[in-house]
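Need a 3D model of the following:
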Amino acid sequence: MSFASPAMAATPLVRACPIRIISVHLLDAAGQLLRVLFLDREGHISALPHYVPRAEALILASNQQRVLGPQARVHVL
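Below is the predicted model:
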């Protein structure tokens, strides 16, 4: 006896997580990693990770990468 309903079988599995963490990897002049920090929803850099909705995370990360330029690598995790 199966407990799965037909509606459950028809529901597509979404693999994209709706919440992300934005990490900021600060680099030295040689490109070596100095420190890993995080962005919050307001775009402030913090030592603690903050969960941000995916669409906002992508925009914040792009903007922060433009601001920091080559001295950092900004990643949406």
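
only C-alpha atoms for contact and neighbour calcs from this point on.
Fine.

any idea how far L58 is from F38?
13 Å (C-alpha to C-alpha, to the nearest Å).

Second input sequence below; structure requested for side-by-side comparison:
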Amino acid sequence: MAATPLSRTCPIRIISVHLLGAAGELLRVLFLDREGHITAMPHYVPRDEALILAANQQRVLGAQGWVQVL
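The predicted model follows:
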């Protein structure tokens, strides 16, 4: 039986928000909670919700940030 990649089977994720400066340098790394609020502490979010929250937050931040689902 072939092994399934962990990234596809893990049901929970952490959403990191990387805030960038004018020159594109990393200023701060924060996280999103289940309600979509930016916090200093990581929160575990179900995978499907995490993908939606991350996409929405990326639209809000635009070039000022980079959102990643871990």
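
re earlier: compare L58 and F38 of structure 1 and say which is more crowded by neighbours.
F38 (21 against 18; other C-alpha atoms under 10 Å).

For L68 of structure 1, what is the corresponding residue in structure 2?
By TM-score structural alignment, L68 of structure 1 lines up with L61 in structure 2.

same question, R54 of structure 1
So R54 of structure 1 corresponds to R47, using TM-score structural alignment.

so that match touches I12, yeah?
Yes. Here R47 of structure 2 reaches I12: they are 5.0 Å apart, a contact under C-alpha atoms under 8 Å.

Comparing these two, which shows the higher neighbour count?
Of the pair R47 of structure 2 and I12, R47 is the one with more neighbours under other C-alpha under 10 Å, namely 20 against 16.

Sweet, I'm off.
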